[in-house]
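1. return a 3D structure for these sequence lines:
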Amino acid sequence: MNPPTIKDVAKAADVSVATVSRVLHNLAGYSDKTRQKVMQAVEELGYQPNAIARGLVNKRTQTIGVLFPDVSSSFSSDILRGIEEIAQEKGFSVIVCNTAEEGKRTMKYLQVLREKQVDGIVFTSEVLKDEYFQVIKEMRVPVILVNTMSQKYTIPYVKVDDRQAAYHATDYLIQKGHREIAMLSGSLKDQIAGYPRFEGYRQALADNGIEYDESLVAIGEFELEASRLAMRRLLAEAPSFTALFAASDEMAIGAMRAAFEQGLRIPDDLSIIGYDDLKFARMVYPPLTTIHQPLTMMGRMASEKLIALIEEGSTQVASSIVSHHLVERQTVKSKP
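-> Model (predicted):
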């Protein structure tokens, strides 16, 4: 059986197709009684307005594109949950694109989103390169950044202050009595999360009179296995340390695995603090002390800002720095 059409609705409500269209698009020119008849027919028939047909009226496809470097990660799924919650509330569909590490497929997916004629784009966790910005500019659609920001282009963003949050994590370890504190850091070329979190770590040491020791820092990737290997190198080559700040929860858990392999007990022999507060931070043993980023809320905020730009035709919305907080669990112990 074919799905009901707008003509079927018009026949059931005993009105013209044009009247049904006006009701569905909240345009003027009909009585309340007529609106009730049309909406009753829509409900009884189970009519679903066609997105392409709606687009002919409002010049929109009611879709937004979301670009993630890794859609399989818990980090991305938490942000996406918030984006989709608001999109569904507002009648938008979401196209999710996995750009892969270092944006290997970003240009390809921007072209896909252009062909799909999306109404706006949420761009997450990656540097907005010049070539990306140029494509988006040519598309003439609004864009919101999440967990990233542009130092070159004036584009609204939603993110935590990474430097301040990393400072908070390191200072917490110091207040627990630790002074030999190592770090697993992202790339220092990464101006979004890598370098700011490293700077927060280093500044916390300086403000507490602790000399920075380059040999206590391992530069790696925000990934489990790479972090396990980086932690093994730290344990084998660096001066002894009693605590570790890992720049992500995945890094922290990779480090915990390496520590266990070396026979170290956490937190008795080594205290570890992470960053993100992903779901599995609560599930590992011992449960991970970490910095909480409100990822789902960040996704909701980004979606709200983007849809406001789309629907209201605003030229800009304000950026948002969202608050982080420290979640104490069982991987940090006070040093006597």
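
2. contacts and neighbour counts: CA atoms only from here.
-> Noted.

3. dump the residue contacts of residue 245.
-> With contacts taken as CA atoms under 8 Å, 6 or more residues apart in numbering, residue 245 has the following neighbours: 169-170, 181-184, 201, 252, 272-274.

4. now the host helix or strand of it: how far from the chain's centre is it?
-> Residue 245 belongs to strand 243-246 when assigned by DSSP states H and E. Offset of strand 243-246 from its chain centre (CA atoms, centre = their mean, to the nearest Å): 23 Å.

5. can you tell me how far residue 255 is from residue 226?
-> As judged by CA to CA, to the nearest Å, residue 255 and residue 226 stand 9 Å apart.

6. these two: which has the busier surroundings?
-> Higher neighbour count among residue 255 and residue 226: residue 255, with 29 against 17, using other CA atoms under 10 Å.

7. which elements pack onto the next helix-or-strand element following the strand holding residue 245?
-> Using DSSP H and E, the next helix or strand after strand 243-246 towards the C-terminus is helix 249-261. Judged by 3 or more CA pairs under 8 Å, 6 or more residues apart in numbering; DSSP states H and E, helix 249-261 is in contact with helix 224-237, strand 243-246, strand 271-276.

8. can you give me the strands in the stretch 151-300 of the chain?
-> Taking DSSP state E, counting those that start in this stretch to define them, one finds strands in the stretch 151-300 of the chain at 157-160, 181-185, 217-219, 243-246, 271-276, 289-292.

9. gap between the longest one and the chain center?
-> So that's strand 271-276. On the basis of CA atoms, centre = their mean, strand 271-276 sits 19 Å off its chain's mean C-alpha point.

10. next, the angle helix 249-261 makes with it.
-> Angle of strand 271-276 versus helix 249-261, following axes from the mean of the first three to the mean of the last three CA atoms, to 10 degrees, is 160 degrees.

11. between strand 271-276 and strand 181-185, how big is the angle?
-> Going by the same axes, to 10 degrees, strand 271-276 makes 30 degrees with strand 181-185.

12. follow-up on the earlier one: buried deepest among the strands of the stretch 151-300 of the chain, which one?
-> Highest mean neighbour count of those: strand 243-246, a mean of 29 (counted as mean count of other CA atoms under 10 Å).

13. about what we covered before: let me know the closest of the contacts of residue 245 to residue 22.
-> residue 274 (53.8 Å; CA to CA).

14. list the contacts of that closest one.
-> Neighbour list for residue 274: 169, 245-249, 251-252, 288-291 [criterion: CA under 8 Å, 6+ apart].

15. next, give me the two most distant ones among the residues you listed.
-> Spatial extent of the contacts of residue 274 (CA to CA) is set by the pair 169 and 251 at 14.3 Å.

16. could you also give me the structure for this second sequence? I'd like to compare it with the first:
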Amino acid sequence: MSGSPTKRINMSDVARAANVSRPTVSLVLGGNYSTAHISQETRERVLKAASDLGYRRNALAQAVKTGRSFTLGFVSLGVWTEYETLWLLGALDEAEANGYTIKRYRLYNNPGDAQTIERIIEQQLDGMIAADDSRSWATDIVNRQFAAYNIPLVWLDPQKPLHSGVRICPDHEGGSFAAIQHLATLGHRSVAFVGGIQGVGTGVPRLAGFERAAREMGLKTHTRWTDWGLANFDIEDLMSQPDAPTAILCQSDPLALGTIQLLFRSGRRVPQDVSVVGYGDLANMAMMSPPLTTLHVPYTEMGRTAVERLLGLIQSPDTASLDEEIVFPSPLVVRESTLAPTQAAL
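-> Okay, here's the model as predicted:
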């Protein structure tokens, strides 16, 4: 026979145990003790009583009282990737530190996405973070629908032009410029850019930075697009060109690793014959063979900042329509996949 159900502890129980009024307990547990001039001793007594009794906040009652759910949404518009995981980890850390939880959603770039967006709206979340991989058709719908229901929204690295709202991005173009500057300093005079899909996503600003740097430094250039598949990348065609590149900048770290693999298979060594630079500084890049020189994108910090700015929008709804872009530097991390070109390669 099962025992009696455990009694739910409420604020009145905590107040009796701490010998204070219920409003005092509400102020302390709600984090508003400083404005009410509640002493440190009283605050500690209330917190100890709550802990000893096993008090848990009634989230539903709190939502009814404040008009907030203390829940944020994180929606991914496209394929889930490692960098989106890092964004989410940063967002979770910042949300938890501020007493919020996060629900994760994913759009699949199909008609079912409209129902997912409707469900998000129905759940009355306090705000949303949207991560856009540039291949989703839903960007405009998300912007329009959330604005219509006054849901605060922060974008992580949107790849389509947005002219309002808060946008948090890495310095794609500046990172590429720094990579080519590094290669030129080593003595490379012919460089290549290897990207995913032409005209789409981060490949656009990263190619722009590559081209601007090469132009300013008087370097010869080559460009190849892989559609994110190594089977579509003819390394021999690239390396047999007149003024073949002695260094390659890739749009992403995984693409850089694949390029290194193709170079090895073709009998070329990295970095002795060809230098390779990645983009992202994802997990274990320092443990590759050779350790990968790459551009570091602070994905986790971007996730934290997204929540920080979103909470600001929630606290000040009149700022929800502002036009703001926060750009994080993408510094170069030099490891062992880049080297000065040999005389034979020049």
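
17. just tell me what residue 45 of the first structure corresponds to in the second structure.
-> Matched by TM-score structural alignment, residue 45 of the first structure corresponds to residue 53 in the second structure.

18. if we can go back for a sec, so where is the strand holding residue 245 of the first structure in the second structure?
-> Strand 243-246 of the first structure maps onto residues 247-250 of the second structure, going by TM-score structural alignment.

19. how much does that stretch stray from the first structure?
-> Superposed on the first structure, stretch 247-250 of the second structure shows a mean distance to its aligned partners of 0.9 Å (mean CA distance after the TM-score superposition for the first structure).

20. helix/strand/coil for residue 57 of the second structure?
-> Using DSSP: H, G, I helix; E, B strand; the rest coil, the secondary structure recorded for residue 57 of the second structure is coil.

21. that one and residue 28 of the second structure, how far apart?
-> In terms of CA to CA, residue 57 of the second structure sits 12 Å off from residue 28 of the second structure.

22. who has more neighbours, the two?
-> residue 28 (19 against 14).

23. list the contacts for that one?
-> Applying CA under 8 Å, 6+ apart to residue 28 of the second structure gives the contacts 38, 43, 46-47.

24. biggest separation within these, which pair?
-> Greatest spatial distance among the contacts of residue 28 of the second structure (CA to CA): 38 and 47, at 12.6 Å.

25. higher neighbour count, these two?
-> A direct count of neighbours by other CA under 10 Å for residue 38 of the second structure and residue 47 places residue 47 higher, at 17 against 14.

26. still on that earlier bit, over in the second structure, see which of the contacts of residue 274 of the first structure survive.
-> With the contact criterion set to both residues aligned by TM-score structural alignment, their matches' CA atoms under 8 Å, the contacts of residue 274 of the first structure that also touch in the second structure are 245-249, 251-252, 288-291.

27. with distance to residue 221 of the first structure added, can I get those in a markdown table?
-> Output for those, formatted as a markdown table (distance: CA to CA, whole Å):
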| residue | distance to residue 221 of the first structure |
| --- | --- |
| 245 | 14 |
| 246 | 11 |
| 247 | 9 |
| 248 | 9 |
| 249 | 12 |
| 251 | 8 |
| 252 | 11 |
| 288 | 19 |
| 289 | 20 |
| 290 | 18 |
| 291 | 18 |
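
28. residue 84 of the first structure corresponds to which position in the second structure?
-> Under the alignment (TM-score structural alignment), residue 84 of the first structure maps onto residue 92 of the second structure.

29. helix/strand/coil for its match?
-> Classification of residue 92 of the second structure using three-state DSSP returns helix.

30. number of nearby residues for the nearest residue to residue 36 of the second structure once chain neighbours are set aside?
-> With CA to CA, 6 or more residues apart in numbering as the criterion, residue 36 of the second structure has its nearest non-adjacent residue at 7.6 Å, and that residue is residue 27. Residue 27 of the second structure has 16 neighbouring residues, counting by other CA under 10 Å.

31. in whatever helix or strand residue 27 of the second structure lives in, what counts as buried?
-> Residue 27 of the second structure is part of helix 22-29, with elements assigned from DSSP H and E. Using 16 or more other CA atoms under 10 Å as the test for burial, helix 22-29 of the second structure gives 22, 24-29.

32. now swap in stretch 130-142 of the second structure and tell me
-> Within stretch 130-142 of the second structure, the residues that qualify as buried are 130-134, 136-139, 142, counting by 16+ other CA under 10 Å.

33. out of those residues, which are inside helices?
-> Counting by DSSP state H, the part of these found in helices is 139, 142.

34. quick one: the buried residues of stretch 130-142 of the second structure as TSV, columns for distance to residue 158 of the second structure too.
-> Below are those laid out as TSV (distance: CA to CA, whole Å):
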residue	distance to residue 158 of the second structure
130	8
131	7
132	5
133	7
134	7
136	11
137	12
138	12
139	8
142	12
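
35. out of the buried residues of stretch 130-142 of the second structure, which sit inside strands?
-> In strands, judged by DSSP state E, the following of those are found: 130-132.

36. need the residues you listed in CSV (columns: distance to residue 10 of the second structure).
-> Rendered in CSV, the data for those read as follows (distance: CA to CA, whole Å):
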residue, distance to residue 10 of the second structure
130, 36
131, 39
132, 42
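
37. relative to residue 196 of the second structure, how far out is the residue nearest to residue 36 of the second structure?
-> From residue 27 of the second structure over to residue 196 of the second structure (counting by CA to CA), the distance is 54 Å.

38. if we can go back for a sec, wait, the match of residue 84 of the first structure sits on residue 104?
-> No - at 10.4 Å, residue 92 of the second structure does not count as touching residue 104 under the criterion of CA atoms under 8 Å.

39. between those two, which is the more surrounded one?
-> Neighbour count, other CA under 10 Å: between residue 92 of the second structure and residue 104, residue 92 has more, with 22 against 12.

40. look up how far residue 166 of the second structure lies from the more buried one.
-> According to CA to CA, residue 92 of the second structure and residue 166 of the second structure sit 19 Å apart.

41. just residue 71 of the second structure next, same as before
-> Note on residue 71 of the second structure: its distance to residue 166 of the second structure, by CA to CA, is 19 Å.

42. same question, residue 261 of the second structure
-> Residue 261 of the second structure sits 39 Å away from residue 166 of the second structure, going by CA to CA.

43. of the two, which one has the most company?
-> Higher neighbour count among residue 261 of the second structure and residue 166: residue 166, with 25 against 15, using other CA under 10 Å.

44. map that one onto the first structure.
-> Match for residue 166 of the second structure (TM-score structural alignment): residue 156.

45. before we move on, the earlier item: dump the strands of the stretch 151-300 of the first structure to CSV, plus distance to residue 324 of the first structure.
-> Formatted as CSV, these follow (distance: least, CA to CA, whole Å):
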stretch, distance to residue 324 of the first structure
strand 157-160, 7
strand 181-185, 19
strand 217-219, 24
strand 243-246, 16
strand 271-276, 9
strand 289-292, 6
